[in-house]
Structures are given as C-alpha cells and as structure tokens.
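A.B. asks: missing the sequence, but the structure's below:
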C-alpha cells in the first residue's frame, strides 16, 4: 500500500490497487490518431488513453480517459502574466466533472528560471474528498531516458518509469505503480512529462 499502509486516491479510489501494478505505455502515431498514447496492462487491455493537442485542437491541453473512452482528467497549462513573472510553469489537472471549477486536483510545477534547479519538478495535491491535507511529490531522474520516479515528501517512491524490457524502441516503456497509489493520477503526471519533453502529445 501507499506509505503508512493507506490508499491514496486522487482521481478515484477505483484506480487504486492493493498490489503493485505494471502498466505499458505505447505512443500513438501523430498521422493516424492525432497524437497521444495508450496505456495497457500486461494482457494488452487498454486501461487509459491520453489525447494531446492534435486531437483536442488546443495547445497546452491534455485529456486522460479510461479504457472505455470515458474522460477522467483534463490537464491544462496555466499561462498569462502570472506564469510570465513566476519561476515555474504550472500544469493543473481537473476532474472533467467539474471543468468550470477553479480548484484543480493536482498541480505540476516545471522550473523555467536559472534561479531554481531546472530538473526539479514538483507536484502538489490539495485537499479533496478522500483526504484532508495537502501532499507534495517530486520527479526524480530524467523522463526522456525512461528513468525517473515520483517520490513523496518522505522520499518514498510511489511510481517508476523504466524501459520496456521486450523492446529497445523508445515509443514503448513501462510504468510501475506501487500499491495504494492512484494510477490515473500517475498517468496524468506522465502525460505532462510527455508534453514537456516533446513527446507524442505535442503537435
């Protein structure tokens, strides 16, 4: 389970497993479906679909859906003057049930200033229906090398990205999600990383 033996639902407790889950990520070609990627389990069953701006028609916007095509998470980059004067670029993930809400489920902060470590990305989760306190995470490692982890404030790894063992192709890799952790949240963070590093979700 998550640190302390508890589940950590952020999008939904339906995506929290009592055991470790290994997911496979496969890019979708831009020319066929407009960009994005598909997440399957080891039996090739589609668990999540991620659509980028080639499908949605908007830059800096991502959509995470479940395997049946039901939208779960809308992710947008916050722009404007606030970002221009900030040392971070900020991405926000919203429940699609509350698209008009100003309260995101999570935020990913990407440094874009020499004042801070350019490789240090932070994730924050505000209070929600499942928890009554804020939680913070960091990305450690380098996503383009398929060698990074999401760790909590105590240094516990909640998910890891690694190369796919059965192929050397860079368009497929694995994500290991530890027990009790919301897989939809982890994939939402992976979607942001994919976009930041010019992955398949970008136009």
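C.D. replies: Yes, it's here. These numbers were taken from a predicted model, which means no experiment stands behind them.

A.B. asks: C-alpha from now on. contacts and neighbour counts both.
C.D. replies: Noted.

A.B. asks: Give the other helices and strands that the longest helix along the chain contacts.
C.D. replies: Ordering each helix of the chain by length in residues (DSSP state H) puts helix 183-196 first. Here helix 183-196 touches strand 61-66, strand 71-78, going by 3 or more Cα pairs under 8 Å, 6 or more residues apart in numbering; DSSP states H and E.

A.B. asks: here's the one I want to compare it with:
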C-alpha cells in the first residue's frame, strides 16, 4: 500500500518504478544542431528520446518519445504578446491520449534571461488529476554544471542530475551525465523537465 501511496504519475504510472532508477543521458550524435538527446538504462536500452528543434524544424518546441519512438509529450514555449509582457516565460507539456488528443500535464516557468543563475529557482506545476491536488516542484542547483535536482513543495528530492566522477575525469564536456529518479516518480515527467532545461540553457535541443 505504501508503494501505491508514493506513486506520482504525471504522464503515466507505467513510468513510475517501485525502486530508485539511474538513467544515462547522452547528446545524440551525428545530427544537426538542436538534435536532442537519448536516455538509456543500465543495459544500454533506450528508454526515452528527446527531439529538439533541429529535428522538428520548430523553435521553442520539443518532443519526448519512448524507447519505440512513440510521442509521449509535446512541449511548447508559450509565445506572442503574453510572453513579451510577462517576466516569466512559460513552457507547457502536453501528453497524448489513445486518440491522439493533447492534454496539458505540466507548466514550467522560466525566469527572465538575466535571472538564469545558480540562485534563481525554476518552478514547475503539474495539472490536477481527478480530485487530487496540484503538485509544485522546483529546480535546485545549476543545470549547465550538471549539479541540480528536482524537489517537490515539501522539500523531498524527486530526481538528481549529476556526472559520475570517472566520466567527469575523462570528458571535459557535459555531453554524458546521469539522472537518479526516486521510487514512485514519473520518469517521463522528469525527462520532460530536463528537456526544457536543456533548451533554456542553449544545449543539445536548441538550434
């Protein structure tokens, strides 16, 4: 019963594991700028893939796919006059149902460009599921340094982004890193958030 209580599906409970999961992220090689990245498990099997604007041909848009290449999340940056007048830029993540219809599942608020620093938290809110309460999350740390985490509103660690020491010593770049996802946490949601962070900081998904 405790496992069920701790499960936090945002996209689907299919992506919530009963145990902690460590996944590796690698920038996708041999593609145009903004190609995205690939997420693999300990067996080198592809779990998720993120297509950036170099693949999609549209700026401010990302797609998270499962290991089979099926779209799980369409992520768009809200544009137009609303964004121009707002201090925070907003990203919205939409899941797909069996009929292909889009449903808003999370919103991420991006601080103004001048505020993108180690001390300015990026906040995420998920949409309520049935009668359950809306959940709030924020990013602690600095994603470009590969030292950041997603925490919930009560301060609990949800996912941790980092680089293995042996990898860090071999590579000067941050093209390969790992993400530790806590038990019961929706991994698809976590990598949807990471896809947006990647784009915000001008990395593999951005043209």
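C.D. replies: Nice, thanks for sending it over. Only a predicted model underlies this, so the values are computations on that prediction, with no experimental measurement involved.

A.B. asks: Which stretches in the first structure count as strands?
C.D. replies: Using DSSP state E, the strands of the first structure run over 21-27, 36-40, 46-51, 61-66, 71-78, 88-95, 106-111, 121-125, 135-142, 147-152, 157-163, 172-177.

A.B. asks: now the angle from the third one to strand 36-40?
C.D. replies: Angle between the axes of strand 46-51 of the first structure and strand 36-40 is 170 degrees (criterion: axes from the mean of the first three to the mean of the last three Cα atoms, to 10 degrees).

A.B. asks: what sits up against strand 46-51 of the first structure?
C.D. replies: Strand 46-51 of the first structure is contacted from outside by 34-41, 62-67, 69, 184, 191, 201, using Cα atoms under 8 Å, 6 or more residues apart in numbering.

A.B. asks: coming back round to it: could you dump the strands of the first structure to TSV with mean neighbour count?
C.D. replies: Listed next are the strands of the first structure as TSV, based on neighbours: other Cα atoms under 10 Å:
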stretch	mean neighbour count
strand 21-27	20
strand 36-40	23
strand 46-51	23
strand 61-66	23
strand 71-78	21
strand 88-95	22
strand 106-111	22
strand 121-125	19
strand 135-142	17
strand 147-152	19
strand 157-163	21
strand 172-177	22
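
A.B. asks: and the ones you listed as TSV, adding distance to residue 2 of the first structure?
C.D. replies: Formatted as TSV, those follow (distance: least, Cα to Cα, whole Å):
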stretch	distance to residue 2 of the first structure
strand 21-27	13
strand 36-40	22
strand 46-51	21
strand 61-66	22
strand 71-78	22
strand 88-95	21
strand 106-111	18
strand 121-125	15
strand 135-142	13
strand 147-152	10
strand 157-163	7
strand 172-177	10
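
A.B. asks: To residue 6 of the first structure, which of these lies closest?
C.D. replies: Closest to residue 6 of the first structure of the strands of the first structure, according to Cα to Cα: strand 157-163, at 12.2 Å.

A.B. asks: Give the aligned range of the closest one in the second structure.
C.D. replies: Using TM-score structural alignment, strand 157-163 of the first structure corresponds to residues 157-163 of the second structure.

A.B. asks: contacting residues around the matching stretch?
C.D. replies: Counting by Cα under 8 Å, 6+ apart, 143, 146-152, 174, 176-182, 185, 190 sit against stretch 157-163 of the second structure.
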